[in-house]
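**Q** Show me how the following folds:
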Amino acid sequence: MSKVAVIGGGWAGIAAAVALADAGHDIAVFEMAPQLGGRARSVAGQPDYDNGQHILIGAYRDSLALMRRLGVDPEQVLKRLPLALPYPGEPGLRLPPGSPLVAFTRGVLAHRGWPLGARLGLLAAAGGWLARGFRCDAALSVAELCAGLPAAVKRDLVEPLCVAALNTPAPQASARVFLRVLKDALFSGPGSADLLLPRRPLSDLLAGPAAAWLGDRLRLGTRVQAVEPGWRVDGERFDAVVLACTSVETARLTADVAPAWSATAQGLGFEPIVTVYLHSPGSALPSPMLALREGPDAPAQFVFDHGALGGAPGRFAFVVSGAAPWVARGGCAEAVLAQAVRELRWASPPVIDKVLTEKRATFACTPGLVRPPAFIATGLWAAGDYVEGPYPATLEGAVRAGRVAAQGVGAEAGGTGTGAKGAASGSPTNTP
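**A** Model prediction:
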């Protein structure tokens, strides 16, 4: 049994801590905030608000398994819906149940909002991606990958899916990562593309149950100042350390012990996300989630009806992903309000309730991006949605990174029979 420090209590840190504890290691979890959850939690002191709107999908098997391990039934806390991208007044693309390939084909052919040529063009492109194993040149952007697609398909499907999954606009987003997301979501098994929308506060999904499960192994409100060879965390001796904090914090803590790794982490750029909560008593959307068409005066790409998801009736979360231009302009709340009034029907005039801006919500998922590996040094591992891997900055990416780091620690301790290099690249259990 090893004594292991997990620094950071977001979803990656929780995943690492649970896996390490289940393997019999003595763990301590350091979290600088007063609660667990990282960027996917409820707002401190206001538990009925989340620090951003999150979506899970059916392909997030590791995240769902982690919830179950902590005693959370995903069917109770998440609303499962077949993938649909309805727009105000338009049904949009909807995938029927069944085999993913058949469902995608049927859904596209049934989409009467697109001309037949557009539908056939999308199916032809998707067939080409499938034939190539959803692989492409690492230097390609999503916009370049999809340049030949009909304009309606790019506008109504590719661009909103890209910014939702990668939080990076299509002209700047990695086509390779985008294709991996499509592969796992649309073609990895029945239900993999289903939308899983939280119908409880985010902290109820993982952070709260994890805090109860960890108990006295959790050290909240503790910002680690130094990690030194040995391994010592602020002077306390450990056999191994998992750095599950942000890339910025991990770069700070590794600047002296692994300067090359630290420099790679420091080189990551970021994309913000803005969530604008509007309040309109008596109002409801026709669906729990609607897609919106982004434009020069229309910042939001999606809106969620919290009343339809078991939350506060009359509260609506408008999400602005890839929000750097709006943050640079000083914000977008009034523009979102104008967009909402213009595009949706309201029983009462909506008003701005709360605005939450995550300036470093995710790393910018750009073509050819070099991300730091999970393995830093013997006994020192990184876990976060930003570490080297095939996925963008998602909850599932964070959970998988946490598990990979835990496997690496176990391999080094001789407990798994898997080499550290193999653990760093992920095990078969990490692939849907």
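**Q** alpha carbons only for contacts and neighbour counts from here, please
**A** Noted.
**Q** Tell me where the stretch 201-350 of the chain has strands.
**A** Using DSSP state E, counting those that start in this stretch, the strands of the stretch 201-350 of the chain run over 218-220, 227-228, 232-233, 236-237, 240-243, 270-279, 289-291, 302-305, 315-320.
**Q** Show me the contact partners of the first one.
**A** Just to be clear, that refers to strand 218-220. Here strand 218-220 makes contact (C-alpha atoms under 8 Å, 6 or more residues apart in numbering) with 28-36, 211.
**Q** let's see it at 7 Å
**A** 28-35 (C-alpha atoms under 7 Å, 6 or more residues apart in numbering).
**Q** Helix or strand: which one has the nearest residue to residue 58 once chain neighbours are set aside?
**A** Using C-alpha to C-alpha, 6 or more residues apart in numbering and skipping the chain neighbours, the partner closest in space to residue 58 is residue 192 (4.1 Å). Assignment of secondary structure by DSSP states H and E places residue 192 within no helix or strand.
**Q** please give me the structure for this one as well, since I'd like to look at both together:
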Amino acid sequence: MMKPSPPAPSTAPLRLAILGAGWAGMAAAVRAVELGHHVTVFEAARTLGGRARGVALALPDGREVMVDNGQHILIGAYSDSLRLMRTVGVDPDTALLRRPLALQYPDGSGLALPDWPAPLDAAAGILAARGWAWRERLALLRAALGWQRAGFQCDEQLSVADLCAALPQRLRDEFIEPLCVSALNTPIAQSSAQVFLRVLHDALFSQRGGSNLLLPRVDLSALFPQSAARWISARGARVVAGQRVDALHWEAPHWHIDGQPFDRVLVATSASNAVQIAVQSAQAAAPSIANQLHAWAHGAAQLRHQAITTVYAQAAAPAPRLRAPMLALRPGVDAPAQFVFDRDAITPAAQPTRLLAFVVSDSQGERATLQAAITAQAARHLKVQVTPLLTITEKRATFACTPGLQRPASAIAPGLLASGDYIAGPYPATLEGAVRSGLQAAEALR
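**A** So this is what the prediction gives:
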């Protein structure tokens, strides 16, 4: 496979086109503007945010509220995402509800960390976990200390199930599995142990508050992409919404978009759209460029994508009182959701919405079947009657973060880069992974 040679770093201002106004694209745009480049962002949709964007939901009483195309969480270790929010004028302290990490179930069992310095908070939380026997708590502490002694490194071919095989079954089912699903969106039998350890290190062992749950009080478009668009526009950049770019045309030394020449182009779309753009662009390219485009597209097309479904359901009056804003759920054959979020506890409204968001990672099955199963799951596990109002399935929400996975490189061809949560990097498919990829791509322009 031919490897493209990236252009030499430049300190002169460049004309940069960014395809996609999701979190990766807007992170790259902010950093590129900071570096003095001339930036134009093209976004096919009218709403900014990509696979993490705001969506309007109509309540039965006629009110309209903003939710998201998928319920997301951030954690305190997402340093680059939080820094960029502050840069573009978003205050994370008001835009996010910060809570110490808790993976608790409706019956109160599970783990809840105190607000202490790391890693004392993790140790105390494990020792105080409800519903676990002492031998189970000590087994998890021993395992965590072993991972720390090993520098949070392991064989790249290990799965999380392999890594945690010696732990008691209850810990694997009620702690490791939900933690892994929330971080990697992949079941433990298929998840990369090395990526899992990296997330554990950054969240639990690196800084105070790194493990904190950050629950968005505003929709995901407002949380960063929209503010980033206003920030770069005020500094001379352009954001063109509603314009899809299907192919690029190479005339050395520029890439052309609808006749406009650009020194560099950054493809910050989903992996599947990036593959389509590379293949379409190769059709009219010189053989040397076409070979590089096809080689990159072939590698990116090998990723196995997974769906995530979020079901927004309204609870019957009176408004339910969940134990916490986010609860883990015990999934099963007829219980597909792994987590439930109390939207009123996260974003209080003058008139309660009674909205609950149920999240199904690695989602499978038809919408009606999922809604019926979640309605039954809510009645059994939460003792709440719910009516589904909006179900959103992102069929390519994430990639399977499997052991030894070879993710595509950022460099595609001369002057052409890619960024996104699927690009080679230490993080799984998360908002922070997307942001870091965008920042790295912008830095590579210099």
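**Q** For the two chains, what TM-score is obtained?
**A** The TM-score (TM-score structural alignment, normalised by the length of structure 1) is 0.91; 406 aligned residues with a C-alpha RMSD of 1.5 Å.
**Q** about what we covered before: turn the strands of the stretch 201-350 of structure 1 into TSV, columns for distance to residue 187 of structure 1 and mean neighbour count.
**A** Output for the strands of the stretch 201-350 of structure 1, formatted as TSV (distance: least, C-alpha to C-alpha, whole Å; neighbours: other C-alpha atoms under 10 Å):
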stretch	distance to residue 187 of structure 1	mean neighbour count
strand 218-220	39	20
strand 227-228	42	20
strand 232-233	43	18
strand 236-237	46	14
strand 240-243	33	28
strand 270-279	28	23
strand 289-291	22	23
strand 302-305	24	24
strand 315-320	27	27
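**Q** Of these, give the one that comes closest to residue 366 of structure 1.
**A** strand 270-279 (10.2 Å; C-alpha to C-alpha).
**Q** picking that back up, out of the strands of the stretch 201-350 of structure 1, which is closest to residue 123 of structure 1?
**A** Short answer: strand 289-291, nearest of those by C-alpha to C-alpha, at 21.5 Å.
**Q** Remind me what that closest one packs against, helices and strands.
**A** strand 84-87, strand 302-305 (3 or more C-alpha pairs under 7 Å, 6 or more residues apart in numbering; DSSP states H and E).
**Q** Minimum distance to residue 136 of structure 1: which of the strands of the stretch 201-350 of structure 1 has it?
**A** For residue 136 of structure 1, the closest of the strands of the stretch 201-350 of structure 1 is strand 270-279, at 23.5 Å, according to C-alpha to C-alpha.
**Q** how much does the longest strand along structure 1 stray from structure 2?
**A** Ranked by residue count and defined by DSSP state E, the top strand of structure 1 is strand 351-363. When structure 2 is superposed, strand 351-363 of structure 1 averages 0.8 Å from its matched positions, counting by mean C-alpha distance after the TM-score superposition for structure 1.
**Q** and that strand, which residues are buried?
**A** 352, 355-358, 360-363 (16 or more other C-alpha atoms under 10 Å).
**Q** Could you do stretch 325-343 of structure 1 as well?
**A** The neighbour-count check on stretch 325-343 of structure 1 (16+ other C-alpha under 10 Å) flags 326-327, 331-333, 335-337, 339-340 as buried.
**Q** Turn those residues into CSV, including distance to residue 280 of structure 1.
**A** Supplementary listing: the buried residues of stretch 325-343 of structure 1 in CSV, determined by distance: C-alpha to C-alpha, whole Å:
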residue, distance to residue 280 of structure 1
326, 24
327, 25
331, 21
332, 19
333, 15
335, 17
336, 14
337, 11
339, 14
340, 11
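**Q** quick check, nearest of those to residue 122 of structure 1?
**A** Proximity of the buried residues of stretch 325-343 of structure 1 to residue 122 of structure 1 (C-alpha to C-alpha) peaks at residue 339, which lies at 29.0 Å.
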